[in-house]
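Asks: okay, sequence plus prediction incoming.
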Amino acid sequence: MKKWQLFGTTVVGASLLLGACGGNGGSDSGSGEGKDVKGEVKGDGSSTVGPIIEKLNEKFNKKFPNVTVSNAQSGTGGGFEKFISGSTDFSNASRPIKDDEKKKLKDKGIDYKEYKIGQDGVTVTVNKDNDFVKELSKKQLKKIYSGEAKTWKDVNSKWPDKEIKPFSPNQSHGTYDFFSEEVMDKGDIKADKNSDTNQIVSNVDKNKQAIGYFGYDYYKENKDKLKVVNIKDEKGKLTKPSEKTIQNGSYVLSRPLFIYANEKKLKDNKGLQEFLKFTLKDKGKSAEDVGLVALPKDKYTKQLDKLNKFIDKNSDSKDSKKDDSKKEDK
């Protein structure tokens, strides 16, 4: 699985090159059923959602070889910055859009559509040799990541008096924002912060007193190296990350994954329309392909129906304007 996570750097998937040369073995004309659709679609955002987009693009390119879909991964926050500037057609996010981001879009006159394309569970892990941490409450997590607990003994009096080494994604990641809101009550996270999630995995793997958190797909890919920690909710109920508990939301750190589309560009860009329709018709298979979790299938169907109605409505509006223009010419 490819994990590109470069802070402040534009990283574009290999499927951009496939789209540019027609896909399907490099044929210029392509043999996809949507080969008459041409254009360019630009996205940016979450490095958690990015691999889903890459997998979708591989499949999409076979049917729409003349549509180039590029997708950078500058983090959820970085992606929204470009979306607000108008330089992208869609933005990937591992958290809902914030109120200040909504305001900036409104000030720019940009309307948008929100689509949920998968589900994730922020997974907390410790070193494989840690034989005492099996579960933590959200309160204990907050104690660790606020810096209040310096040693494991500060978390639980029965645990060793060893200094905790906490690791976290940095502020460019939606995972950081989610953890700050859900665990820290929007407070600051005091930890060694990393732009590259793979570095967090490596740090937890190499340090016996380490603790780190990231998307479920990173845990699945590295589960032989790490030990998962079950999380108690506010009522003391123990929750464990799995495909089932993440999909039904019973895992306390479950979260939806999003694509936000620029409404005006969605009206005008046939390639963007087809890519979003393809994404929803995929019904989360690509999310599962990269180690994340699909939504219940009916969630995709309902969103696809709304997307089609939006496209049809604006298509009818364009046709009506064309007819009115012809009448005026006469």
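Replies: All right, it came through fine. Owing to the predicted nature of the structure, the values given are computational and were not obtained by experimental measurement.

Asks: every contact and neighbour count from this point should use C-alpha atoms.
Replies: Noted.

Asks: can you give me the helices in the stretch 151-300 of the chain?
Replies: Per DSSP state H, counting those that start in this stretch, the stretch 151-300 of the chain carries helices over the ranges 152-155, 174-182, 197-206, 216-221, 243-248, 263-268, 270-281, 285-289, 297-329.

Asks: contacts for the fifth one, please.
Replies: Where contact means C-alpha atoms under 8 Å, 6 or more residues apart in numbering, the residues beyond helix 243-248 that reach it are Gln119, Asp120, Gly121, Thr239, Tyr251, Ser254, Arg255, Leu292, Val293, Ala294, Leu295, Pro296.

Asks: again, 7 Å this time
Replies: Contacts to helix 243-248, defined as C-alpha atoms under 7 Å, 6 or more residues apart in numbering, come from residues Gln119, Asp120, Gly121, Tyr251, Ser254, Val293, Ala294, Leu295.

Asks: same check on the fourth one?
Replies: Helix 216-221 is contacted from outside by Asp120, Gly121, Val122, Thr123, Val290, Gly291, Leu292, using C-alpha under 7 Å, 6+ apart.

Asks: can you add distance to Lys270 and give the contacts of helix 243-248 back as JSON lines?
Replies: Shown next, in JSON lines, are the contacts of helix 243-248 (distance: C-alpha to C-alpha, whole Å):
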{"residue": "Gln119", "distance to Lys270": "27"}
{"residue": "Asp120", "distance to Lys270": "29"}
{"residue": "Gly121", "distance to Lys270": "33"}
{"residue": "Tyr251", "distance to Lys270": "38"}
{"residue": "Ser254", "distance to Lys270": "33"}
{"residue": "Val293", "distance to Lys270": "28"}
{"residue": "Ala294", "distance to Lys270": "26"}
{"residue": "Leu295", "distance to Lys270": "26"}
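
Asks: nearest to Lys190 among the residues you listed?
Replies: The closest of these to Lys190 turns out to be Gly121 (C-alpha to C-alpha; 21.3 Å).

Asks: so the closest one sits against Val252, correct?
Replies: No - with contact defined as C-alpha atoms under 7 Å, Gly121 does not count as touching Val252 (8.2 Å).

Asks: pick out whichever of the two has more residues nearby.
Replies: Gly121 (26 against 22; other C-alpha atoms under 10 Å).

Asks: I'd like to know how far the closest residue in space to Gly249 that isn't next to it in sequence sits from Asp99.
Replies: Leaving aside its sequence neighbours, Gly249 sits nearest to Arg255 (C-alpha to C-alpha, 6 or more residues apart in numbering; 7.8 Å). Distance, Arg255 to Asp99, using C-alpha to C-alpha, to the nearest Å: 18 Å.

Asks: who has more neighbours, the two?
Replies: Neighbours around Arg255 and Asp99, counted as other C-alpha under 10 Å, are more numerous at Arg255. The numbers are 21 against 9.

Asks: in addition, the following structure is provided for comparison:
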Amino acid sequence: MKLHFRSYLLIAFTLFLLNSCGSKQASEQTATSAIAGEIKIDGSSTVYPITEAVAEEFRTEQPNVKVTVGISGTGGGFKKFGRGEIDINDASRPIKEKEDSVCAANNIKHIQLKVAFDGLVVVVNKENSFIDHFTVEELKKIWEPGAQGKITKWNQIRSSWPNEEFHLYGPGTASGTYDYFTEAIVGKSGSSRSDYTASEDDNVLVQGITGDKNGIGFFGLAYYEENKDKLKLVGVDNGKGSVMPSIETVKNGTYAPLARPVFIYVSDAAVKKSGVSEFIAFYLNNATTLVPEVGYIPLNNEEYQNELAKFKSFTTPQ
């Protein structure tokens, strides 16, 4: 009788353990797969590598959340964002007043979150042997609207340079990179000559300059880092001597005026969707690792936590 009772207890205890382990595994599996949904992201080609790197890691942890990341430029992304077509906009500049007005008209509230720093680089063809730097004034002379049809040859910039036509390459007018460059160099955002090869895809610009011995263009530092074997990087002199762009000179502020923060914008409607808040938290908590992996300059940990606290405040009902 005693043996039978002990056997019963042993069987019962074993079943309890198996049931507990099974419940724990089921609970863990449920926790992992509980988040499901779709997150639509678009916007800046500059911010794209950061967001795509985050999305790739997030998909591994949350395979039931579909995250898509597009590239239509900062301005193109804000158009979609203002119409409520996307949840998050990658932006290489702050939102403009007219873009904000469209959001307000459509009852879309939003929050700006800083995610990294980036420098804009000026590059020429790899075979160019006579340029090692430009002054800010020389860049302005090349790119300002009044230069169109008038300033077309290298020796018009410096008399010692060749009497040959240069060809310009740069981001399209919907790009935040274009807005930032024109504001920093020309003095007015969105103001430049229009006779240049424009593209929202920085890879197109890289290919153009690579195949043009008299090519000159600008885009984000990260794209140069990916293509440094194809292009020649030149310094920029803002009156204090020529400085080459690098992670160090962008971070310490000596590479001026072509260094800037980059952002993501999140709508209030988006945070109500499954997976979006988790994605943003994942983004800001992992940025210190992922941002430098794709060639950008991260904020410090405290700054990311401040951005996360700001986001949590935005999602908390008042």
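Replies: Now that the structure is in, tell me what you want to look at. Quick caveat, the model's predicted, so the values are computed rather than measured.

Asks: so after superposing, what's the score?
Replies: Aligned and superposed, the two chains score 0.83 in TM-score terms (TM-score structural alignment, normalised by the length of structure 2); 284 aligned residues with a C-alpha RMSD of 2.0 Å.

Asks: now render the helices of the stretch 151-300 of structure 1 as CSV, adding mean neighbour count and distance to Val49 of structure 1.
Replies: Formatted as CSV, these follow (neighbours: other C-alpha atoms under 10 Å; distance: least, C-alpha to C-alpha, whole Å):
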stretch, mean neighbour count, distance to Val49 of structure 1
helix 152-155, 18, 33
helix 174-182, 21, 10
helix 197-206, 20, 13
helix 216-221, 20, 10
helix 243-248, 18, 16
helix 263-268, 17, 20
helix 270-281, 19, 12
helix 285-289, 20, 8
helix 297-329, 13, 16
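
Asks: and those helices as a markdown table, adding distance to Val133 of structure 1?
Replies: As requested, the helices of the stretch 151-300 of structure 1 are exported to a markdown table (distance: least, C-alpha to C-alpha, whole Å):
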| stretch | distance to Val133 of structure 1 |
| --- | --- |
| helix 152-155 | 9 |
| helix 174-182 | 19 |
| helix 197-206 | 14 |
| helix 216-221 | 17 |
| helix 243-248 | 21 |
| helix 263-268 | 47 |
| helix 270-281 | 39 |
| helix 285-289 | 29 |
| helix 297-329 | 36 |
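
Asks: residue in structure 2 matching Thr245 of structure 1?
Replies: Matched by TM-score structural alignment, Thr245 of structure 1 corresponds to Thr249 in structure 2.

Asks: for Ser175 of structure 2, see how far away that match is.
Replies: Look at Thr249 of structure 2 and Ser175 of structure 2: by C-alpha to C-alpha, they are 24 Å apart.

Asks: what does Asn238 of structure 2 give?
Replies: 24 Å.

Asks: which one's more surrounded, these two?
Replies: Between Asn238 of structure 2 and Ser175, counting by other C-alpha under 10 Å, Ser175 is the more crowded of the two (29 against 18).

Asks: what residues are up against the more buried one?
Replies: Ser44, Gly73, Thr74, Gly75, Glu200.

Asks: is it true that His4 of structure 2 lies in a strand?
Replies: No - counting by DSSP: H, G, I helix; E, B strand; the rest coil, His4 of structure 2 falls outside a strand, being helix.

Asks: what's the match for it in structure 1?
Replies: Using TM-score structural alignment as the criterion, His4 of structure 2 maps onto no position in structure 1.

Asks: for Gly217 of structure 2, same thing?
Replies: Counting by TM-score structural alignment, Gly217 of structure 2 lines up with Gly212 in structure 1.

Asks: from Leu304 of structure 1, how far off is that match?
Replies: With the distance defined as C-alpha to C-alpha, Gly212 of structure 1 ends up 36 Å from Leu304 of structure 1.

Asks: just to revisit the earlier point, state the number of residues packed around the closest residue to the match of Gly217 of structure 2 other than its chain neighbours.
Replies: Nearest residue to Gly212 of structure 1, sequence neighbours excluded (C-alpha to C-alpha, 6+ apart): Phe167, at 4.7 Å. Per other C-alpha under 10 Å, the neighbour tally for Phe167 of structure 1 reads 24.

Asks: same check, this time on the one 5 residues further on
Replies: A count of nearby residues for Ser172 of structure 1, using other C-alpha under 10 Å, gives 21.

Asks: spatially central residue for structure 2, please.
Replies: The residue lying closest to the centre of structure 2 (C-alpha atoms, centre = their mean) is Val47, at 1.0 Å.

Asks: that residue reaches Asp90, doesn't it?
Replies: Yes - in this structure, Val47 of structure 2 is within contact of Asp90 by C-alpha under 7 Å, at 5.7 Å.

Asks: any shared contact partners between the two?
Replies: Common contact partners of Val47 of structure 2 and Asp90 (C-alpha under 7 Å, 6+ apart): none.

Asks: just to revisit the earlier point, narrow the contacts of helix 243-248 of structure 1 to those in strands?
Replies: Among the contacts of helix 243-248 of structure 1, the members found in strands (DSSP state E) are Gln119, Asp120, Gly121, Ser254.

Asks: the third one matches what in structure 2?
Replies: When you say that, I think you mean Gly121 of structure 1. Matched across to structure 2, Gly121 of structure 1 falls on Gly119, judged by TM-score structural alignment.

Asks: show me the contacts for its match.
Replies: In this structure, Gly119 of structure 2 makes contact with Gly220, Leu221, Pro245, Val250, Leu258, Ala259, Arg260, judged by C-alpha under 7 Å, 6+ apart.

Asks: could you redo those as CSV and give each row distance to Gln25 of structure 2?
Replies: Supplementary listing: these in CSV, determined by distance: C-alpha to C-alpha, whole Å:
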residue, distance to Gln25 of structure 2
Gly220, 46
Leu221, 46
Pro245, 51
Val250, 47
Leu258, 52
Ala259, 49
Arg260, 46
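
Asks: out of those, which is nearest to Glu183 of structure 2?
Replies: Nearest to Glu183 of structure 2 out of the contacts of Gly119 of structure 2 is Leu258 (C-alpha to C-alpha; 9.9 Å).

Asks: so that closest one makes contact with Leu120?
Replies: Yes - counting by C-alpha under 7 Å, Leu120 is a contact partner of Leu258 of structure 2 at 5.3 Å.

Asks: who's more crowded, those two?
Replies: Legend: neighbour count by other C-alpha under 10 Å for Leu258 of structure 2 and Leu120, higher for Leu120 (26 against 23).

Asks: which residue lines up with Lys108 of structure 1 in structure 2?
Replies: Residue pairing (TM-score structural alignment): Lys108 of structure 1 is matched to Asn106 of structure 2.
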